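> show me the folded form of this:
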Amino acid sequence: MIQNYIKIAWRNILKNRGYATINIVGLAIGLACCLLIVIYVQHELSYDKYHVNKDRIFRVVHDYKEVGSTEQHQIWGNAPIGEALKADFPEIEKIVQFSGQTSILLKQGENRFQEENVFFMDSTAFDVFSWKILAGNPHTALKNAYSVVLTESTAKKYFGDQNPIGKTIEGGLAAGRADAGLYTVTAVMADVPANSHFTFDALLSMSTFRKGRPDVFEKEGWDYVDFYTYFLTSKEFDPTKFNQKIPDFLKRHIQVHENASSKYGFHLEPMLQAYMHSTADRQPGTTGSFQNLYIFAIIGGFILLIACVNFMNLATSRSMERAKEVGVRKAIGANKSNLILQFMSESLVLVFIGGILAIALVIAFLPFMEAFSGKQFGYSTLLNGTTWTIFFLVTLITGILAASYPALILANFKPIKVLKGTFSNSKGGTLLRRGLVVFQFCLSIALIAGTVIVFSQLNQLQQQDLGFQKAQRLIIDYNFDEKVNNNLEAIKNTLAKDKDVQSVTASRTVPGAFFPNAGTEIMSTDGKMTNFAPSLYEVDIDFIPNMGIKMAAGRAYSRDFPADSAHSLVINESAAKLWGYSNPQDIIGKQFRQWGKEGTVIGVVKDFNYLSLHRKIEPLALRLEPSSSRYLTVNLQNVNQQTIDRMGKLWAELAPHRPFLYSFLDDNFNRQYEADYNFRRLFTAFSSLALFIACLGLLGLVTYTAQQRTKEIGVRKVLGASIYNLVLLLSSDFIRLLVIALCIATPLSWIAMNKWLDNFAYHIEPKWWMFAFAGFSAVLIALVTVSFQTFKAAKANPVDSLRDE
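As a prediction, the model looks like this:
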């Protein structure tokens, strides 16, 4: 019987190639999208799970509470907490600390590269993390000062196919610290897996850092921030009990001043939450978005549902063609279960073919998925047993769900009515099909509206007035080089002589790049010196005018005031409010103390978005300290390759020991939104596919409806109906259904997208026209789909349909 069922199923597919193709293609696209999203979700949820002791690794999250502001949490913190935790808590087996991400110029022979992704790391790193060592001893590789561990790709970049162990590589100053020298390669490790919450290209020994700055590791160094602290716990470790001991730990190690304006604390975070669930600032690497993951999972479900709805719609709408077959089978003894099994078998054959086509589509489009998402999956992902299990279950469940209702409908036909010719489609079946069409296009319209809102929000990011000028700013990164900083004014003046250069400035950071915080005391409104830790920009005298930053009160740094270099400070409006001054003019002339400098506040700049628009503008101090600079910002009148080439030649003359590393400020700043742009590309692609699948199903329904009403169309044409009247007649029912779908989809998509927009401190408000556009687009696309087939039916010769009995 099974063989007979499959044979009949195959004959029906060949007999109705058009409908079978629509069903198979729709299901294949739905299953392919679902599999691609499963691969993406699996990848996002797999971060850091390759570590052997992943469940026992925790990290310290530092908590800072300033008076009058919300509590801030960041991973970046002090060094002494590591040794203190290890000494006080026996349940902590290993502590590993590493510095903030470091940029360092490494040279080996003729090979010279500025490495941006480097950390100073404790020697216990390989006892805690499960990174694979290819050569060298993992337990001693980072023990001695001036030791370096290279990843496999970095080792090949400098040494080719040679064995680098024991060889030396020259390191320049890393972030301005006194750690230049010859580093000995003590180990080579495999490249860090892509599914790690932080990655690197080389590790320098923390003992090198200690040699340059021993003071920050002492008991008094709790205020110096430049380290990440992770630790491995015993198997009996209880995070709840540990958290209860933290207050006593802080009392033992930190002296709290009664008049302190800020409160320090910390809590633990499992490493497995670092990528997807951490909300703390100053992460050692990138973080994911669980909300976006959730959205993609929902979209995958939507697409699969739309494909299933297509299947059910087409199967039930064609039930009349199978009615006599069912009647005959029942009359000769077939029972209900036999018929259900037969029609389920036919449906599962279609699903099986669709599944094979889906796999082919995934193999073909996986590279595009990688490009869209910014992730590296590789074809090896398809060999994952979990992926195949999920795909098999999804395909099987899809086939059963999509086939069950049509099979039950067909199996319930009454043979007497069918064979007498008195059987007809029920009103319930018609209502069901209409309801499914509404459901399909409700999802499609919601996805279109979501796409419009995502595009609008990301366009807003591009067009938002940031409070500074980022266009045509060439950034030259010389990584705190002392020779450059010692000759800064001469270099600036030489670059400024170029015909396309309007101005040049130097600074430690630029908008969108890393910056530190600085403990700063300013006289508050009550006349007391109050300490906060605003963000810090160390700049030269030309920074504010070069960046086009406007003043809210007072003045910018000026060469006309020599005292500015030692006794003046400029802050932003948010910093003035932090110290209690709602009117920025009122803080001008107030006393300040910051990192060895004392003097008065001379100016307040208007707030500018030096952070991404995901976050509100935070308090900022702009300290005049050109000797701490890392970047030169060249304001260009014309940006072209000739200008860049001239800048490169000038740089080679001015700083021959430094590579010409340049970028543009707008590109650097927009890089903060890379994850958002990837989200937009994926959202748009999957939304388009959902709409395409819905239109496929609509095309099949319209084609079938037109065939069922062939004689009616013929009679109407004979009686004088125009092609326009007939197209309108056949299309109007579907358009009404789309209008209903629009009314349902609008509030649902409005609620969902408002939640997504909450991720941005500065975001658009969804407008009515966005939903109107989504509805109009869906109606237009559906109308084109419907009209093509209805026009074809309306144009047919009525004689052919009326003489056919």
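
> rest of the way, CA atoms for contacts and neighbours
Noted.

> name the helices or strands packed onto the host helix or strand of residue 732?
Applying DSSP states H and E as the criterion places residue 732 in helix 723-757. Judged by 3 or more C-alpha pairs under 8 Å, 6 or more residues apart in numbering; DSSP states H and E, helix 723-757 is in contact with helix 427-463, helix 768-795.

> let me have those in CSV, extended by distance to residue 324 and mean neighbour count.
Listed next are those as CSV, based on distance: least, C-alpha to C-alpha, whole Å; neighbours: other C-alpha atoms under 10 Å:
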stretch, distance to residue 324, mean neighbour count
helix 427-463, 18, 20
helix 768-795, 26, 19
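
> same list (those) but as TSV, adding distance to residue 107.
Below are the helices and strands packed on helix 723-757 laid out as TSV (distance: least, C-alpha to C-alpha, whole Å):
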stretch	distance to residue 107
helix 427-463	38
helix 768-795	55
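
> please provide the structure for the following sequence as well, for comparison with the first:
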Amino acid sequence: MLIAQYVRFERSYEHFIPGAENIYRVTLEQYLNGELQIASAENYPGVGPALLQELPEVTGFARLYNLGYKNNVIITNENAQPEPVAFKHRKFLYADSSFLPMMGYALVAGDPVTALAEPLKAVISEKYAKLYFGAENPIGQSLRLQDDDYNDELVTVTGVFKDLPLNTHLKFEVLFSYKTLYGRFEQAPERYGQSWRRKDMYTFIRVEPGTDPEMLEAKFPAIVDQYKPDLKEQNRKNLLGLQPLRAIHLTSDLAEEVEPNGDGRIVLFMSLIGLFVILIAWINYINLSTARAIERAKEVGIRKVSGALKGQLVRQFLVEATLVNLIALVLTSGHEYRSGFSSGTAWYFGAGQASLHTTASFIPCEYKPNAFLKRWRMLKNPGTQLFPATLSSTSSSMTFSTDNMRTNVNSATSSGCLHNRDHRFALTGYSETCTAGYWNGISSGMVGDEPVAARVRLPY
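Okay, here's the model as predicted:
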């Protein structure tokens, strides 16, 4: 049951977003002289507007700028009493005004259409609304935004959204309006507007229902040639691609991801392990049932000879099955084991298990002494011992296979931190830490700054 909950949780990412099947992230692959240089989750700021303008299948776009992975931001409520309230944030994004309506995020206060339409506007989560403003209404209140680039801005809260569930790859506590970026420096409107120079935006598009993503991707090269005509002269090529929103968590392993994603291979391994565990339990149950069949058969036979009715036998085995399931329910109800991937469908698994046990309880009630005695004489034949032996050997083989799969899962998760097929690694952290000494420390495996070392991510 725990494995089934984990698998279901990993496969449920973005399923709470309405219409997510029509939302895609636009990716970018850059080639030089025919060789892939980088496959990135980030894109040019001008990609979204261009796709909306050139392709009728695209009904909307939204851009996200993730400053949090390289900047700390301190957000302060200077008007809080008895003293200002300040928190350091890394889970924040700059978002187009179309982002909230596209993703269908529910606002408990404010208008999702206009909340991020103007510069210096912000929407915050319910959690931080309570931390910053307590019981006060946060709408219209001001927060001071200060970051590592010495920006100091006063933003107005225009909305409060429900705390996001864990099953999303976009985890943020604060959203600033995209136009707030325009005031960061003099060339900011050009850089963050519709530029095709720097790739530092996550671009999401919504398409018409029924649109074939492969046919849509086939139109991208002509758009790239139109907006970046100088690539051919430099022997460069840019390829735009589409990733379904719900597939990002388990299938995407690109550079500049918003957060480290899951691994579909591990989820598959866990599914197979869960299946093997069920099969092993089933085979062991058959072995145990076969071993106890003689005792229970004699019991049922004596009770039938003594005049017991079928209904009485049914009640006996139902009570036994109910007690077994109640004990199992108590043993598997620990909240600490469900923490992090609790699922509302856990009771369905429990109900299914109880149904199987209950159904199995009816089988002994159909016991017929004469038929059993004939079969028992057959079982005493040495040649018939092959079936129990086969069950036992099959169970042992499955146990070995399950342990082997566990070893493979551990190897798959650890090898990502040991080697990279492209001999490249991505370093996230502060730019000022990337000194020559720091690089030498990385190459020698002796990085002393543990927090910074923990931010070195090796793509697998």
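
> if we can go back for a sec, and the helices and strands packed on helix 723-757 of the first structure: which comes nearest residue 10 of the first structure?
helix 427-463 (25.3 Å; C-alpha to C-alpha).

> just want the angle from that closest one to helix 768-795.
130 degrees (axes from the mean of the first three to the mean of the last three C-alpha atoms, to 10 degrees).

> now do helix 427-463 of the first structure: which elements does it pack against?
helix 290-317, helix 674-708, helix 723-757, helix 768-795.

> dead centre of the first structure: give me the residue that sits there.
Central residue of the first structure (C-alpha atoms, centre = their mean): residue 675, 3.1 Å from the mean position.

> in the second structure, point out the residues matching the helix holding residue 732 of the first structure.
Under the alignment (TM-score structural alignment), helix 723-757 of the first structure falls on nothing in the second structure.

> in that helix, what's buried?
723, 726-727, 730-731, 734-735, 737-742, 744-746, 749-750, 753-754, 756-757 (16 or more other C-alpha atoms under 10 Å).

> what is the neighbour count of the aligned partner of residue 55 of the second structure in the first structure?
Matched to the first structure by TM-score structural alignment, residue 55 of the second structure sits across from residue 89. If you count neighbours by other C-alpha atoms under 10 Å, residue 89 of the first structure ends up with 13.

> any idea how far residue 89 of the first structure lies from residue 234 of the first structure?
Counting by C-alpha to C-alpha, to the nearest Å, the separation of residue 89 of the first structure from residue 234 of the first structure is 11 Å.

> and for residue 488 of the first structure?
53 Å.

> so for the two, which sits in the more crowded spot?
Taking neighbours as other C-alpha under 10 Å, residue 488 of the first structure and residue 234 compare with residue 488 leading, 18 against 13.

> that one maps to what in the second structure?
With TM-score structural alignment as the criterion, residue 488 of the first structure has no equivalent in the second structure.

> how far away is residue 488 of the first structure from residue 631 of the first structure?
11 Å.

> likewise for residue 298 of the first structure?
44 Å.

> neighbour count: these two, which is higher?
Ranked by neighbour count (other C-alpha under 10 Å), residue 298 of the first structure and residue 631 place residue 631 first, with 23 against 14.

> correct me, but the more buried one touches residue 473?
No. When contacts are counted by C-alpha atoms under 8 Å, residue 631 of the first structure is not listed as touching residue 473 (11.5 Å).

> so which strand or helix has the nearest residue to residue 415 of the first structure once chain neighbours are set aside?
Among residues not flanking residue 415 of the first structure along the chain, residue 327 sits closest, at 4.0 Å (C-alpha to C-alpha, 6 or more residues apart in numbering). Using DSSP H and E, residue 327 of the first structure maps to helix 319-331.

> point out the other helices and strands that the very next helix or strand once past that helix packs with.
Later in the chain than helix 319-331 of the first structure, the nearest helix or strand by DSSP H and E is helix 336-373. Packing partners of helix 336-373 of the first structure (3+ C-alpha pairs under 8 Å, 6+ apart): helix 2-15, helix 17-45, helix 385-411, helix 674-708.

> residue 160 of the first structure is nearest to which of those helices?
When these are compared (using C-alpha to C-alpha), the closest one is helix 17-45, at 31.3 Å.

> sort out which residues of the closest one are buried, please.
19-41, 43-45.

> what does stretch 306-323 of the second structure give?
Result for stretch 306-323 of the second structure [16+ other C-alpha under 10 Å]: buried residues 313-314, 317-318, 321.

> which residues touch that stretch?
Stretch 306-323 of the second structure is contacted from outside by 300, 354, 357-358, 361-362, 364-365, using C-alpha atoms under 8 Å, 6 or more residues apart in numbering.
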